[in-house]
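Asks: Sequence first, then the predicted structure, then my questions.
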Amino acid sequence: MTATVTTPGPRRARFLGKKSVLPWLFLAPGLLLALVFKFLPMGKGVWLSFFDVRPFLGDKWVGLDNYTRVLTDHRFQDAISHTLVLGIGMSLGGIVAGFLLALLLEGQARSLRIIRTAVFLPVVTATAVVGEMWRLMYYPTSDGLINSGLGLLGLGPVPYLDNPDTALWATMAMGIWMLAPYNMVIILAGLAGVDRSLYEAAAMDGVSLWQRLRHITLPAIRPALGIVLTLAAIRGLRVFTEVYVLTGGGPAGSTDVWMTRAYTLGFSRNDIGGASAASVLLLCVTLLLTVTVNYFRKRGDVR
């Protein structure tokens, strides 16, 4: 008695081939666009960071001189410090405000859905539009929205964006206002998975609100907070549009951040090599920060 082995026929082979190729056909347009408009320019930027870019004269290899020059530039060092202050303030403020909004707007009532939609509008609005709106609110005379409110309290108009001591904090306030609704949605998703019986048991035991938040809510939404923290760290380093629309890096460079400095080097001073080096450094720091935050987040989840 001999055993027979059946092999797939040509129709089945063709079917398996089409089934494996079909997903890549759907992904091909997006991958092609990402390759042409993202990854190839990214590689070109890394390549130009090692050259003194001289249009019509030929690029000159300078090695790491662009990186050295950028890192030793006092204005770039000031921009890094402003980026850290602005990024940390926006990240922490956005997380705290988003968490409070999530607690206030948690529920299934239809009115809460309408309010949540209204609160989320700053996220879907173009950053340039939001920045222009806040620039009008910060108008330095008594006609401005915020200063007119201060006038009702008998306080004089404050030049929020024209004063080096207040411009960075005014920009931070707008950034928190934009980030909080986005964080709220992620935290709301985490709150939806909290076991309600724990709240009921805690209420029967007379546990205070703060203890419920500390021992029930925060541990339950730790994964959501980890995601929010990772995204906030990345956005904090890459802040650009808010600063560019509100102040353009001024006054006197008091709000100049990492990306606005790179923009100035590339498009105002025509220093393409220096701007590329600054952008590559930002990419490296962003990757390092992302990996670090994810490492500690996974470590905390294991515990």
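Replies: Nice, I can see it. Residues are numbered from 1 along each chain as shown.
Asks: When you work out contacts or count neighbours from here on, use the C-alpha atoms and nothing else.
Replies: OK.
Asks: Assign Tyr199 to helix, strand or coil.
Replies: Put simply, Tyr199 is helix when judged by DSSP: H, G, I helix; E, B strand; the rest coil.
Asks: Identify the residues contacting the helix or strand where Lys19 lies?
Replies: Applying DSSP states H and E as the criterion places Lys19 in helix 10-34. Defining contact as C-alpha atoms under 8 Å, 6 or more residues apart in numbering, one finds that nothing outside helix 10-34 touches it.
Asks: Below is structure B, check it against A:
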Amino acid sequence: MSVREAEARPAGREPRAAGEVARRTPSRRLGRNRRTAGSWWIPWLFLAPALILFLYFKFIPMAQAISMSVQEVRPYLGNLWVGTANYSEILSSEGFRSATWNTIVLAVGQTAGSMLLGFVLALLVEGQTRKLTFIRSAAFLPVVVPIAVVAELWRIMYHPTADGLLNQVLGLIGLGPSGFINDPDTSLASIVVTGIWRGAPYDMMIFLAGLAGIDRGLYEAAVVDGASTKQRILHVTLPGLRPVFAILFILAAVRGFRAFTEVFLLTNGGPNGSTEVLMTLIYKLGFEQNRLGIASAGAVLLFLATLVLTVCVQMLRRRRVA
């Protein structure tokens, strides 16, 4: 073999080896893609139990409620199509308008109060020490306590006589006993206070997560520039928590619009309808008066109001970001 042939043979093999690698690489990638595509159903398999429960207990009842809202529901006799008559009747009802106003007041009061108190609590308990961990856990306790227990505790504290717990506290500062949930003038405000007490710890935890995401360098720069604590909160903390405020506003507003258990257990809409909200009105129309069509129409209107509120907040949020 000549030197020229020996030099030519490796040179001839290198293109073949490169060609073999080029041919093998797409086939290997194709095999991997096939294996990955063959397991696309595995995540859906794990999600299937939850999706089935959501379908059966949420989405199917929602579809049935929409269908019933345009019908006169007659058990065992067959439903009659009435179109928008149920919506017209409930919208023209004085009780529905009063319940709508009470719901708005309750939602606004609970939303503003729980977000403000939650923000203050988050600023107070922010940190990593063990004592603060215990305090955060203790402050979060009202969220994990069942709402029925919370309502019963506050019902006891709201006892209208002078021997009631809160009336004794008012007596220490020279104020007379209050009727609280038994007085039409203070019953709705009393329920708002209960909702704030239970919702503020949840908002506090969301605020703590948002505070952890703010760059600490901004605070250090503000201190170097001589900013006070108030100025750091106004110009560093609040701008950094804008996305958190948007999320919490939606959650708190939906929570306020859907308030039912605490109202039902504390006052059941009384006294004299002063605490009647949409959820308790819908419950009474459907299960006490057996007017399921009108109750379904009210539920659909409540759902649409919540949906419109959520969409509007999201649109305003996107405009600010843009």
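Replies: Cool, got the structure. Here the structure is a predicted model, which means the values were calculated and not measured.
Asks: circling back: quick check: what element follows the helix holding Lys19 of structure 1 along the chain?
Replies: Tracing the chain past helix 10-34 of structure 1, the next element assigned as helix or strand by DSSP H and E is helix 40-48.
Asks: That following helix: average distance to aligned residues in structure 2?
Replies: Superposing on structure 2 places helix 40-48 of structure 1 at an average distance of 0.6 Å from its equivalents, by mean C-alpha distance after the TM-score superposition for structure 1.
Asks: starting at the chain centroid, how far to that helix?
Replies: Remark: helix 40-48 of structure 1 is offset 22 Å from the chain centroid, using C-alpha atoms, centre = their mean, to the nearest Å.
Asks: For Gly118 of structure 2, see how far away the counterpart of Tyr199 of structure 1 in structure 2 is.
Replies: With TM-score structural alignment defining the correspondence, Tyr199 of structure 1 maps onto Tyr219 in structure 2. Taking C-alpha to C-alpha, to the nearest Å as the measure, Tyr219 of structure 2 and Gly118 of structure 2 are separated by 21 Å.
Asks: Same drill for these two, tell me which one is more crowded.
Replies: Per other C-alpha atoms under 10 Å, whichever of Tyr219 of structure 2 and Gly118 has more neighbours is Gly118, with 24 against 18.
Asks: tell me the SS of that one?
Replies: helix.
Asks: residue contacts, it?
Replies: Residues in contact with Gly118 of structure 2, defined by C-alpha under 8 Å, 6+ apart, are 200-205, 207.
Asks: Where do the strands of structure 1 begin and end?
Replies: Using DSSP state E, the strands found in structure 1 span residues 51-52, 60-61.
Asks: In a markdown table: the ones you listed, plus mean neighbour count.
Replies: As requested, the strands of structure 1 are arranged in a markdown table below (neighbours: other C-alpha atoms under 10 Å):
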| stretch | mean neighbour count |
| --- | --- |
| strand 51-52 | 20 |
| strand 60-61 | 12 |
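Asks: and Thr217 of structure 1, which of these is closest to it?
Replies: For the strands of structure 1, proximity to Thr217 of structure 1 was assessed by C-alpha to C-alpha; strand 51-52 is nearest, at 52.6 Å.
Asks: so who does the aligned partner of Leu282 of structure 1 in structure 2 touch?
Replies: With TM-score structural alignment as the criterion, the equivalent of Leu282 of structure 1 in structure 2 is Leu302. Leu302 of structure 2 makes contact with 257, 278, according to C-alpha under 8 Å, 6+ apart.
Asks: can you count the residues close to the nearest residue to Ser81 of structure 1 once chain neighbours are set aside?
Replies: In space, not counting the residues next to it along the chain, Ser81 of structure 1 is nearest to Val257; the distance is 7.9 Å by C-alpha to C-alpha, 6 or more residues apart in numbering. One way to gauge burial is a neighbour count; for Val257 of structure 1, by other C-alpha under 10 Å, it gives 32.
Asks: Ok, the one 3 residues further on next?
Replies: By the criterion of other C-alpha under 10 Å, Thr260 of structure 1 has 22 neighbours.
Asks: ok, the corresponding residue of structure 2 for it to Pro184 of structure 2 distance?
Replies: Alignment note: Thr260 of structure 1 maps to Thr280 in structure 2; criterion TM-score structural alignment. Using C-alpha to C-alpha, one obtains 17 Å as the distance from Thr280 of structure 2 to Pro184 of structure 2.
Asks: cool, Ala246 of structure 2 as well?
Replies: Distance check for Ala246 of structure 2 against Pro184 of structure 2: by C-alpha to C-alpha, it reads 33 Å.
Asks: what's the answer for Gly109 of structure 2, then?
Replies: For Gly109 of structure 2, the distance to Pro184 of structure 2 (C-alpha to C-alpha) stands at 17 Å.
Asks: Mind jotting down where the helices sit in the stretch 201-303 of structure 1?
Replies: Taking DSSP state H, counting those that start in this stretch, the helices of the stretch 201-303 of structure 1 run over residues 209-212, 218-220, 222-237, 241-246, 258-263, 272-302.
Asks: mean per-residue distance, the fourth one to structure 2?
Replies: Its aligned residues in structure 2 lie a mean 1.1 Å from helix 241-246 of structure 1 after superposition (mean C-alpha distance after the TM-score superposition for structure 1).
Asks: same check, this time on the third one
Replies: Plainly put, helix 222-237 of structure 1 ends up 1.2 Å away from its match in structure 2 on average once the two are laid over each other (mean C-alpha distance after the TM-score superposition for structure 1).
Asks: list the helices and strands that helix packs on?
Replies: Based on contacts counted as 3 or more C-alpha pairs under 8 Å, 6 or more residues apart in numbering; DSSP states H and E, the elements that helix 222-237 of structure 1 packs against are helix 74-104, helix 167-191, helix 272-302.
Asks: Out of these, the one nearest Val123 of structure 1 is which?
Replies: The closest of those to Val123 of structure 1 is helix 167-191. By C-alpha to C-alpha, the value is 6.1 Å.
Asks: In that closest one, which of the residues would be classed as buried?
Replies: By neighbour count, and taking 16 or more other C-alpha atoms under 10 Å as the criterion, the buried residues in helix 167-191 of structure 1 are 167-188, 190-191.
Asks: again with stretch 136-144 of structure 2
Replies: For stretch 136-144 of structure 2, the buried set under the neighbour-count rule, 16+ other C-alpha under 10 Å, comprises 136, 139-140, 142.
Asks: Next, work out how far apart the match of Tyr199 of structure 1 and Ala209 of structure 2 are.
Replies: Distance check for Tyr219 of structure 2 against Ala209 of structure 2: by C-alpha to C-alpha, it reads 17 Å.
Asks: who touches the aligned residue in structure 2 for Arg69 of structure 1 in this structure?
Replies: Counting by TM-score structural alignment, Arg69 of structure 1 lines up with Glu89 in structure 2. Taking C-alpha under 8 Å, 6+ apart as the contact definition, Glu89 of structure 2 lies against Ile294.
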